[in-house]
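> Prediction below, plus the sequence it came from.
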Amino acid sequence: MIEVERAGRSFTHRRKAGVLRRERHVVHAVRDLTFSVAPGEFVGYLGPNGAGKSTTIKMLTGILTPTTGRVRVAGLDPSRRRTALARRIGVVFGQRTTLWWDLPLRDSFELVRHLYNVDQGDFRRRLAELEELLDLGSFLHIPVRQLSLGQRMRGDLAAALLHAPSVLVLDEPTIGLDVVSKAALRAFLRELNAERGTTVLLTTHDLGDVERLCSRVMVIDHGRLSFDGTLGDLRATAPEESSIEDVVARLYTGGG
């Protein structure tokens, strides 16, 4: 469902090197990145700030074009087929919403229906299902700006799923949520993956998300993949008494 082959992404900027001179400086955000995700996998994509996670997501969703290598999602080149890809994937960013700030949540969903040209019957059926699974009913009439963070997060997730995508990309979906909201969101994602077979790529700093949701873990650091395997494989890279936080931290610093 996701194929990344020797992908790289670099950025060029100029920095001051004297009173009148500037030097050209190249930053390699991602280097020689190769991995694939099979249909129905739930994969955790971990790394410290600046490791290349966001750059990878932007390449997978077509926001950025790889400088080198090849990327395919659902068989499509994301940067060349962004409109077609949008109908196959859903994206949720924990730190920013895709909903309309001043509209009631229900009206935001109606706009999403028009954007994706979802059949009215399919829309009503999916919204009813998502309303029940995510417990949306009590705040569908409330403007998005008045929702709590947990409510908004559930709204964003529902909006990303209304067009029934085969791939779901989640960027820090539980950031800032309380314990109850986190548990509800994790339960929903488990069911979505198990019952519908939705392929999920999750970036997070919350290792509780990884332990409860992911069948596979990838760790990226300095733009390169430093680990790819199961959570059990990851634990096996460190002494038995180490916590999962310790194991991942060692990989971040190149100790794994």
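Yes, it's here. Here the structure is a predicted model, which means the values were calculated and not measured. Numbering: from 1, shown residues only.

> CA atoms for contacts and neighbours, from now on please.
OK.

> mind checking how far the nearest residue to Y252 once chain neighbours are set aside is from H163?
Spatial nearest neighbour of Y252, excluding adjacent residues (CA to CA, 6 or more residues apart in numbering): D221 at 5.9 Å. D221 is 33 Å from H163, where distance means CA to CA, to the nearest Å.

> need the strands for the stretch 51-200 of the chain, in chain order.
68-73, 89-93, 167-171, 199-203 (DSSP state E, counting those that start in this stretch).

> just the ones you listed: most buried one?
Mean neighbour count (mean count of other CA atoms under 10 Å) peaks for strand 199-203 among the strands of the stretch 51-200 of the chain, with a mean of 24.

> For that one, report the contacting residues that lie outside it.
Residues from elsewhere that reach strand 199-203 (CA atoms under 8 Å, 6 or more residues apart in numbering): 1, 38-46, 53, 166-172, 193.

> filter those residues to the buried ones?
1, 40-46, 53, 166-172, 193 (16 or more other CA atoms under 10 Å).

> For the nearest residue to T199 once chain neighbours are set aside, list the residues it contacts.
Of all residues not flanking T199 in the chain, G40 sits nearest, at 4.3 Å (CA to CA, 6+ apart). Shown in contact with G40 (CA under 8 Å, 6+ apart): 193-194, 197-200.

> one more time with 6 Å
197-199 (CA atoms under 6 Å, 6 or more residues apart in numbering).

> G121: which of these is nearest?
The closest of the contacts of G40 to G121 turns out to be T198 (CA to CA; 21.3 Å).

> How much space separates the closest one from G62?
Per CA to CA, T198 is found 20 Å from G62.

> same check, this time on M218
21 Å.

> These two: which is more packed in?
For M218 and G62, the more surrounded residue by other CA atoms under 10 Å is G62, and the numbers stand at 23 against 19.

> That one and V30, how far apart?
15 Å.

> Same question for G52.
For G52, the distance to V30 (CA to CA) stands at 6 Å.

> which residues do the two both contact?
Residues touching both G52 and V30 (CA under 6 Å, 6+ apart) are G223.

> So for these two, which residue has more residues nearby?
Per other CA under 10 Å, whichever of G52 and V30 has more neighbours is V30, with 28 against 23.

> and the comparison structure, right after this:
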Amino acid sequence: MKDAIVVKELRKEFKSYSSRSGLKGAFRDLFTRNYKVVPAVNDISFNVKQGEMVGYIGENGAGKSTTIKMLTGILTPTSGAVMVNGMNPHRERERFVQTIGVVFGQRSQLWWDIAVQESFRLLKKVYKVSDADYNEHMDHVIKTLDIEPLLDKPVRKLSLGQRMRCELAAALIHNPRLLFLDEPTIGLDVLVKLKIREFLKEINQKYNTTILLTTHDLSDIEALCERVIMLDEGNIIYDGALKSLKEKWGEGKEIQFQFLEKVDLLALESLTSELGVKWELDDKEQIFTAYTDDHDEIISALIGKVISVHKIKDIKIMEVSTEEIIRNIYEKGKV
């Protein structure tokens, strides 16, 4: 299986300017500026096979969007090499864009004041898609994403969920081999997210479309991706199977308690201090969650101590979530 994306020692630096204080400093800034070079992406390397669905994750400012912009040819790397679909995204721009689709959750590629289908027709001409290919492919896309009732509406009249489904359809007009998705489900409700996830699985299986997905919604990653690449301050700190990440870092349990009476978080922490338990409180739902090692003796002792003092309304024992695992990794450092 050939590589859709090949990245070697990729680096992107930006200049960060600082102003001097006072009137004298402002005058000096007119002639000379103080600046420092800040690496947003720091000599990273990875490959993505054709047909893979990969989650590209990290905190805000980790370098995710900067990487995507270099892979799509929007930004030029400071150093390193990028090959996407066998081409250099910056030097073979016109031929390259015919092979990729891009969805930015906070930017639109649709024209705001015209009907959705008119945007589709304009993009069809931009990508030089024949009528036969357009009809055959887009009939399926429109039906699957359930956007047929939206085609006659101006984009500005659509809800966020409706617009994002149309944005995804627009990115697929030329049936690209590679799809970049940057926060595609941001702000969407559960039903729209599920529809988009099912659709992405379908095009991956039907057309062997490669998908690189960046998102803060880890449920998207769990639903779609077997592999994750994790970024921290411009460096890759993990590249591998999501399953392996869970096996290595997910050795614990979440125990959720709901009480019949008012309970103080500090009292719970004091009650279970000798067990090495970490507590969190969801104020809105009044759910107390204890994070503990996956040992039967500790779990039994924890539950025993709590129910001996407080009346329980409900209790649930769960595996540690992917979100908690990722948070632990960022708190403790490299994988």
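Received it, and whenever you're ready, just let me know what you need. Quick caveat, the model's predicted, so the values are computed rather than measured.

> circling back to that earlier point, and which of the contacts of G40 of the first structure is nearest to G18 of the first structure?
Nearest to G18 of the first structure among the contacts of G40 of the first structure: T199, at 50.4 Å, using CA to CA.

> Translate the closest one into the numbering of the second structure.
Under the alignment by TM-score structural alignment, T199 of the first structure pairs with T210 in the second structure.

> surely V37 of the first structure meets V43?
No. Assessed by CA atoms under 6 Å, V37 of the first structure is found out of contact with V43, at 7.7 Å.

> how near is the most centrally placed residue in the second structure to L242 of the second structure?
By CA atoms, centre = their mean, the second structure has its centre lying nearest to T215, at 1.3 Å. Distance, T215 of the second structure to L242 of the second structure, by CA to CA: 15 Å.

> Which residue in the second structure aligns with H141 of the first structure?
In the second structure, H141 of the first structure lands on D152 (TM-score structural alignment).

> Nearest residue to its match in space, please, no chain neighbours.
In space, D152 of the second structure is closest to A115, 5.1 Å off (CA to CA, 6+ apart).

> Compute the number of surrounding residues for that neighbour.
Neighbour number of A115 of the second structure under other CA under 10 Å is 18.

> Report the separation between it and L150 of the second structure.
8 Å.

> Repeat that for V228 of the second structure.
Here V228 of the second structure is placed at a distance of 34 Å from L150 of the second structure (CA to CA).

> Who has more neighbours out of those two?
Taking neighbours as other CA under 10 Å, V228 of the second structure and L150 compare with V228 leading, 23 against 19.

> which SS class is the more buried one?
strand (DSSP: H, G, I helix; E, B strand; the rest coil).

> hang on, the earlier thing: surely the match of H141 of the first structure meets I114?
No. Contact between D152 of the second structure and I114 fails when scored by CA under 6 Å: they sit 8.7 Å apart.

> The two: which is more packed in?
The neighbour count for D152 of the second structure versus I114, taken as other CA under 10 Å, is higher for I114 (15 against 12).

> Packing partners of the strand or helix carrying Q258 of the second structure?
In this assignment (DSSP states H and E), Q258 of the second structure forms part of strand 252-259. Where contact means 3 or more CA pairs under 6 Å, 6 or more residues apart in numbering; DSSP states H and E, strand 252-259 of the second structure is packed against strand 287-293, strand 312-319.

> The first structure: matching residues for the first one?
Alignment of strand 287-293 of the second structure against the first structure: no match, by TM-score structural alignment.

> now the angle from that strand to strand 252-259?
Per axes from the mean of the first three to the mean of the last three CA atoms, to 10 degrees, the angle that strand 287-293 of the second structure makes with strand 252-259 is 150 degrees.

> quick one on the thing from earlier: mind checking how far the residue nearest to the centre of the second structure is from T185 of the second structure?
Noted for T215 of the second structure: a distance of 8 Å to T185 of the second structure, by CA to CA.

> Could you do S18 of the second structure as well?
Counting by CA to CA, the gap from S18 of the second structure to T185 of the second structure is 36 Å.

> So for those two, which residue has more residues nearby?
Remark: of S18 of the second structure and T185, T185 carries more neighbours, 25 against 11, as counted by other CA under 10 Å.

> Just tell me what the more buried one corresponds to in the first structure.
In the first structure, the residue matched to T185 of the second structure (TM-score structural alignment) is T174.

> got it, and D133 of the second structure?
Match for D133 of the second structure (TM-score structural alignment): D122.

> tally of neighbours for that match?
14.

> Checking whichever residue in the first structure pairs up with Q50 of the second structure next. Helix, strand or coil?
Correspondence of Q50 of the second structure to the first structure, assessed by TM-score structural alignment: P39. Of the three states, P39 of the first structure takes coil under three-state DSSP.

> I'd like the distance between P39 of the first structure and R72 of the first structure.
Noted for P39 of the first structure: a distance of 13 Å to R72 of the first structure, by CA to CA.
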